[in-house]
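1. dropping the sequence and predicted coords here.
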Amino acid sequence: MIEKEAVWRERCRTLAHERAEKEVRAALHLQPEEPIPFNYRWEHVQRVVQVALWLAERTGADREIVEAAAWLHDIRKGEPNHDKIGAVEAGALLQETDFPPEKIAGVVDAIDRHAGLTRAPGAPPLEPLETAVLWDADKLTKLGVSMIAYQLSTREFDGASLAERRQEMQKFLRTVLSKTVESMNTAPARHLAQVRYRAMASFLDEWESEDKL
């Protein structure tokens, strides 16, 4: 017998997809009938869910809180204080579903505190654990070779040469993403962040060596 999917999961996933599509259509000024060339936000949210559940298995975090928070963490992306207002909307949505009422506050807290690429040096891990896991999962999706591919596809690099693009990525890796790795809350996230950071550095180093021929 196939178990019926929980209403809350379907509602969360549907809203996340709708908001991701709305965001990219607004950013690219697309008409309703025009196809979306690439929906980064939707790709990102799905990856955060995947990584968050992976971390939950390894840390003992509550899977339902972590998954709901991961689906909904960016539903107000692009708006001021998207973490704060997104948390409020997420809580209201879950109250209308079959999501365990006693766990809604945990989802709201995780979304409310997920923003930012780094935390203060030496800061203790975020608590509760579910909030820490969402923060880590969100940031882990910013690390890895796939993110180099994405970043190089953005309008940020319009007009830049290949060498200039590589140099900017190397600078971002050293000045920002190195601190992201140090900011991880959980041991599994810290290990994976280090692996992905080294992969990015190796890729960029190889690219630089080609430029020196």
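-> Looks like it came in fine. The structure displayed is predicted, hence computed values, not measured ones.

2. contacts and neighbour counts: CA atoms only from here.
-> OK.

3. report the central residue of the chain.
-> D138 (3.1 Å; CA atoms, centre = their mean).

4. does it really touch V48, like I thought?
-> Yes - contact status for D138 versus V48: in contact at 5.5 Å, counting by CA atoms under 8 Å.

5. second structure for comparison follows:
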Amino acid sequence: MKQELGLLAREISLPYYDDALPAHDKFHAQRVHDLAIRLANDHKTTVDRDVLSAATWLHDIGRPRERRGLIDDHDKWAARKAGQLLKAEGATSDQTEAVKHCIKAHSIRPSSPEPESLEAQLLFDADKLEAAGARGIIRLACIIGERSGRTGEKYAIIDDSSVSESATSDTPDIELLRDWARERLDLLYTRPGRRLGTSRWNFMNEFFSQFEREIGIEGER
């Protein structure tokens, strides 16, 4: 293998994001990559950046297939496919297995294994931090749109049911975004991840306070 593992993974991953929707497209992979490397740089323990970089690019290559109903679990499929792709390009067995573990462990699904390696924990944290802060709010709103489009019904209403006549008691409202973000931030593994998570959570609280003022709960100034 002549090419750096992370650059190689980027190259072979991009075609798999061609049909991806915004919340899980190649730009999401790029942001997760950049954030994971940032967390790695802030971590005192040595990190295998080749493995981490490769895993960030490949972690969501199964999302478009899962969305179309072609596979049931994008984590398992992506880990298996990533292993095949990297092996074909000459990656070592140790590198391939390390990347596969990172991918399999990046989700919050009950079926996902715990991220045991530091690289897996950093990928997990970077991916979850993508659902927090200013960018996180946009991503979570996109995910609501994706899920609504898939089910054919409104998955959530971006409003507050306590003041909106259009919202119904059986449809989640803006609080769903707050709940999703909090759920993910509570699961972070690394100290740099938790530190950044606190900063992004503080911003989200400011956003939700402003949202409530705009819809008249407290009165906008």
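-> The structure has been received and is ready for your questions. Keep in mind that what you see is a predicted model, and the values were worked out from it rather than measured.

6. ok, how many other residues are close to I108 of the second structure?
-> Residues contacting I108 of the second structure under the criterion other CA atoms under 10 Å number 14.

7. what does it correspond to in the first structure?
-> Aligned by TM-score structural alignment, I108 of the second structure pairs with G116 of the first structure.

8. any idea how far R155 of the first structure is from the counterpart of D19 of the second structure in the first structure?
-> Counting by TM-score structural alignment, D19 of the second structure lines up with K22 in the first structure. Applying CA to CA, to the nearest Å, the value for K22 of the first structure to R155 of the first structure is 19 Å.

9. have a look at the two and say which one is more surrounded.
-> Between K22 of the first structure and R155, counting by other CA under 10 Å, K22 is the more crowded of the two (15 against 8).

10. determine the three-state secondary structure at H43 of the second structure.
-> The three-state label given to H43 of the second structure by DSSP: H, G, I helix; E, B strand; the rest coil is coil.

11. contacts only, for it.
-> H43 of the second structure makes contact with R191, P192 under the criterion CA atoms under 8 Å, 6 or more residues apart in numbering.

12. L15 of the first structure sits in which helix or strand?
-> In the assignment (DSSP states H and E), L15 of the first structure maps to helix 7-28.

13. before we move on, the earlier item: can you tell me what the residue nearest to the centre of the first structure aligns to in the second structure?
-> Looks like D138 of the first structure aligns to D127 there (TM-score structural alignment).

14. am I right that its match is in contact with V32?
-> Yes - at 5.7 Å, D127 of the second structure and V32 qualify as touching, with contact defined as CA under 8 Å.

15. show me the contacts for the residue nearest to A23 of the second structure when sequence neighbours are not counted.
-> In this structure, A23 of the second structure finds its nearest non-sequential neighbour in R139, 5.3 Å apart by CA to CA, 6 or more residues apart in numbering. R139 of the second structure makes contact with P22, A23, E130, A131, according to CA under 8 Å, 6+ apart.

16. could I get those residues as a markdown table with neighbour count, secondary structure and distance to L85 of the second structure?
-> Formatted as a markdown table, these follow (neighbours: other CA atoms under 10 Å; DSSP: H, G, I helix; E, B strand; the rest coil; distance: CA to CA, whole Å):
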| residue | neighbour count | secondary structure | distance to L85 of the second structure |
| --- | --- | --- | --- |
| P22 | 15 | helix | 24 |
| A23 | 22 | helix | 24 |
| E130 | 25 | coil | 26 |
| A131 | 25 | coil | 28 |
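
17. how about those in CSV, adding distance to V99 of the second structure?
-> What follows is those, written out as CSV (distance: CA to CA, whole Å):
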residue, distance to V99 of the second structure
P22, 24
A23, 22
E130, 20
A131, 22
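
18. L177 of the second structure -> the first structure?
-> Counting by TM-score structural alignment, the partner of L177 of the second structure is F172.

19. host element of its match?
-> helix 162-172.

20. tell me who's in contact with the spatially closest residue to L5 of the second structure that is not a sequence neighbour.
-> Distances taken as CA to CA, 6+ apart place D50 nearest to L5 of the second structure, at 5.5 Å, with adjacent residues excluded. Applying CA under 8 Å, 6+ apart, we find D50 of the second structure in contact with E4, L5, G6.
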